[in-house]
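Peer 1: here's a sequence, model it:
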Amino acid sequence: MGVHGEAGYERIKLGTASVLVTLMLKRICEALSLAANDSVAVIVNNFGALSQLEQGIVVHEIVIQLRNMNIEPVRVYSGVLMTSLNSAGMHVSLLKLTESDGDVFIKCLDEETTAPCWPGCSYSIPSTVTRIPFKDAEKKEAEKIGISLNVREQRLFKSCLKNACAAIVEQEAYLNELDRGCGDGDCGSTLKRFADGILNNLDNLSLSHPAALLSEIANIAEEHMGGTSGALYCLFFTTGAKKLASFKQGENLRHVWFCAFRSGLNCLEKYGKARAGDRTMIDTMDATCTMYEIMLKEYPNNFYDRLAAEAWKGCDSTKDMKPNGDNN
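Peer 2: Down below sits the predicted model:
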């Protein structure tokens, strides 16, 4: 709605900054008939109650999305220009800079002014440094060392990755809903970006060498997930890759994968500070790893079924769990 309570364009459910910016830019770009290779000046107005962090996220999304459409934001102005009783909202305004008048507008915008709230300064010129998507970046080929897999094993590995990623994508909304109970409601979206990154690169991954493969997956996690999750997943797979690289061909694969799993889990506990009993994903991973170690000695026929069952058991144990220190 408008700053004076005017009716808005439509009512929608609360979405992420990315979704809302996409919706707003779509309407504006259509109204201005913006196309690839056009240039614009942008004003982002804070209604009064958005934090600087939130406003920065919106500005970042606008710049990234415009550049993804090959529309260059030549100037970006962000600030508290017109408030509405400290409402939590924002205005996004675009000025189309045509070939004939663009330079004139820029000259006027860059003129010095005594207007107290005008945010124009050197920071209104967006950085020319852009982040290159992982799939388009010049990637350093992972060193193919350690054990190697035969063609049948590679097909199995590829199938497992594909099915796991598809399951994550399918459960995005459900995971987000679970995360809203104790977090910011984006766990599913974060994991989906990771899964999509793997699926988009699946045919180019080093399936023949697990150590190289885990290194590549670690890079995808770091590039696509972002935040703490990206760092932790990257640590887990990087540590696992390093452990896999130390084994020689012909060693027992179940033992090799256990060592990689345990090594990655130990790294998560070291740097993430969470332990079994803290009601985190570590509870599921630790239960699975513990059962894995037990079954290495037993070698049962239902090896993978028991691993899956133990993973669910570890997950379900968090339902009534209290933080460590309160369990006694």
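
Peer 1: only C-alpha atoms for contact and neighbour calcs from this point on.
Peer 2: Noted.

Peer 1: residue contacts, the residue most central in space within the chain?
Peer 2: Centroid-nearest residue in the chain: Met225, 2.5 Å away (criterion: CA atoms, centre = their mean). For Met225, the contacting residues are Thr190, Leu191, Arg193, Phe194, by CA atoms under 8 Å, 6 or more residues apart in numbering.

Peer 1: restricted to helices, list these.
Peer 2: Of those, the ones assigned to helices by DSSP state H are Thr190, Leu191, Arg193, Phe194.

Peer 1: out of the residues you listed, who's the most crowded?
Peer 2: Counting neighbours by other CA atoms under 10 Å, the top entry in the ones in helices among the contacts of Met225 is Phe194, with 26 neighbours.

Peer 1: second chain to compare with the first, below:
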Amino acid sequence: MSVEIKSFEVSDPLTASLKGFAETNPNVELILKEKIIFRNTDKGKVALISGGGAGHEPTHAGFVGAGCLSAAVCGDIFASPSTKQILNAIKVVSKSSSGVLLIVKNYTGDVLHFGLAAERARALGIDCSVAVVGDDVAVGRNKGGLVGRRALAGTVLVHKIVGAFAESYSDKYGLEDVSKVAKIVNDNLVTIGSSLDHCKVPGRPFETELNDKQMEVGMGIHNEPGVHVLDKIPSVDKLIEEHMLPKLLDPKDEDRHFVSFDEKDDVVLLVNNLGGVSNFMLTAIVDVTKRLLEKHYNIVPVQSICGTLMTSFNGNGFSITLFNASKASEALKKDFDEVESVLDLLNEHTEAPGWPIKNVTMDAAPTYDESILEEVIDVQKAGKYDSEKVSELLKSATDQLIKSEPHITHLDNQVGDGDCGYTLVAGAKAITENLEKISSEYLSQTLAEVSDHIESAMGGTSGGLYSIFISGLSKGIIEQCGESDTVNADIFAKALEIAYGTLCKYTRARPGDSTMIDALEPFVKEFSATKDFHKAFLKAEEGAQSTGNLEAKFGRASYVEDTEEIPDPGAIGLVEFLRGVDSKL
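Peer 2: Prediction:
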């Protein structure tokens, strides 16, 4: 249900937030156009880049500093940054480092865009690797099998420990070794969150399905529902004792038993504020958790860390992370004799302002060469077409998509984080606002330009998927016809098949997984067979509606307990776009 609540609002909050952060942290520099925060890195050391959607502050920018991250790339609210943004960050830091490790939270859009950026970086001759972080236990193996564990507050421990290793040892050990350290840390982390309600996203109405007597366990960090609703809000003691610690520590729970903890192990406790809990209560939660750990599990944390580290805006909740330092240290010693204990790395000095245990020193602000951010889109000329008619079709399609945004957003608020409609509208506006500028005599070039504008404007998973598909469509046009040929139905059908095949290389989603693929695949298949757009549109519509009867296996909807009878918002968005085209044919 939608509720009006008071909240501070500013115009263009993401830009203002990043500029304000850079203004208050002289050790870093902001590339505003690309939303990149970065610092100076020594040439002989491995650089670390992380990032993701806005809304988790101080993660990610707050962990940029000597002894931690080298750069952070910021996407729109709860949406992954684009591949282009990430690649530009890689290019910036690679100029003063021996290699680049991308530390990526395990969410579909982040993995997609950071992975593609790494591929492109390697093609440019940059030594680049990816480490994916997942520490959540609320979503067990059965539910999260295809996508794995979500990344929660344990991510910041990966940032800190790997950052310290890279600072102290990467002059001796290379990128592969630094990546190995990240995996060792991640393999020994478990986290679970809980919250009294969802957060208030700037610029959007507050939406919740909870009444004032309910709360959720297994909260993520993107406003997605928890995995379990408690119909009576328990005391903090009971919440931790009965609903949180058992999911972290019960060895009999095979679905969630990711890390073993023995009584003699050195264990680090991290209590993280999701954004709306007072400092008074947060430190009280630390004490309650420590007491219950000793009482029920004979675990006395060797170190406790507390703070606002990985938030969900003003989310009225907290998460508990346990890190098995003993097992991590044992694994590290096998390959790195110099590392006595992972705790030494955890407590090494860092200048990252978001890390709560520090003494920050000042350093000169870094600089960069703006020319490395420039990207020239130059594809082969192929496929003449009626640009006036295509412009009319695209205008109709984007108008229909914008008109349908409230319905798409309503669906996504039930199964995701509520941003699908906004993201699709951003892509639609990017097309219409740039259509005159990018319209070319050749369809291959126009599609390549559209792909670039969509990627820049949308971000998130859908931005990456649509950008890849349209790039594949451009490639298909080039393969099917030359500079003097005119695109017809047969050529376009073959190009669609090539585009769909290209997309399938970068996503494991297939028909039946309750994603936009359930609408796209039947559209491509039917048009290829009949060359009839209306028939293909009807097949797409049928496929999109079928997602209401399917279990979501990808994206944030895959973490929600019950999505039946709710069609996939992304699939519906694609159908509305196609509906607009169909209405003008």
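
Peer 1: re earlier: mind telling me what the residue nearest to the centre of structure 1 corresponds to in structure 2?
Peer 2: Using TM-score structural alignment as the criterion, Met225 of structure 1 maps onto Met458 of structure 2.

Peer 1: before we move on, back to that, now the residue nearest to the centre of structure 1: how far from Tyr233 of structure 1?
Peer 2: Look at Met225 of structure 1 and Tyr233 of structure 1: by CA to CA, to the nearest Å, they are 9 Å apart.

Peer 1: and what of Val256 of structure 1?
Peer 2: Separation of Val256 of structure 1 from Tyr233 of structure 1 (CA to CA) stands at 20 Å.

Peer 1: who has more neighbours, these two?
Peer 2: Neighbour count, other CA under 10 Å: between Val256 of structure 1 and Tyr233, Tyr233 has more, with 22 against 17.

Peer 1: gap between the aligned residue in structure 2 for Trp312 of structure 1 and Asp344 of structure 2?
Peer 2: In structure 2, Trp312 of structure 1 lines up with Glu541, judged by TM-score structural alignment. Applying CA to CA, the value for Glu541 of structure 2 to Asp344 of structure 2 is 57 Å.

Peer 1: neighbour count: those two, which is higher?
Peer 2: Using other CA under 10 Å as the criterion, Glu541 of structure 2 and Asp344 rank with Glu541 on top: 23 against 14.

Peer 1: list the contacts of the more buried one.
Peer 2: Counted by CA under 8 Å, 6+ apart, Glu541 of structure 2 has contacts Ala519, Ile572, Val575.

Peer 1: what's stretch 520-535 of structure 2 in contact with?
Peer 2: Contacts of stretch 520-535 of structure 2 (CA under 8 Å, 6+ apart): 489-490, 493-494, 496-497, 500, 511, 536-540, 543, 571, 574, 582.

Peer 1: write the PyMOL selection for whichever of the residues you listed are buried.
Peer 2: Entered in PyMOL, the line below selects the buried ones among the contacts of stretch 520-535 of structure 2, by 16 or more other CA atoms under 10 Å:
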select buried, resi 493+494+496+497+500+536+537+538+539+540+543+571+574+582
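
Peer 1: where does the residue lying closest to Glu61 of structure 1 once chain neighbours are set aside land in three-state SS?
Peer 2: Nearest residue to Glu61 of structure 1, sequence neighbours excluded (CA to CA, 6 or more residues apart in numbering): Ser18, at 6.1 Å. What DSSP: H, G, I helix; E, B strand; the rest coil gives for Ser18 of structure 1 is helix.

Peer 1: quick one: map Arg279 of structure 1 onto structure 2.
Peer 2: In structure 2, Arg279 of structure 1 lands on Ser514 (TM-score structural alignment).

Peer 1: skip the chain neighbours and tell me the closest residue to Leu87 of structure 2.
Peer 2: Ala117 (5.0 Å).

Peer 1: which SS class is the one you found?
Peer 2: Here Ala117 of structure 2 is recorded as helix under three-state DSSP.

Peer 1: I'd say it and Ala89 touch.
Peer 2: No - applying CA atoms under 8 Å as the test, Ala117 of structure 2 and Ala89 come out as separate, 9.6 Å apart.

Peer 1: look up the closest residue to the counterpart of Val256 of structure 1 in structure 2, ignoring the ones flanking it.
Peer 2: In structure 2, the residue paired with Val256 of structure 1 is Ile491, using TM-score structural alignment. Distances taken as CA to CA, 6+ apart place Gln480 nearest to Ile491 of structure 2, at 6.0 Å, with adjacent residues excluded.
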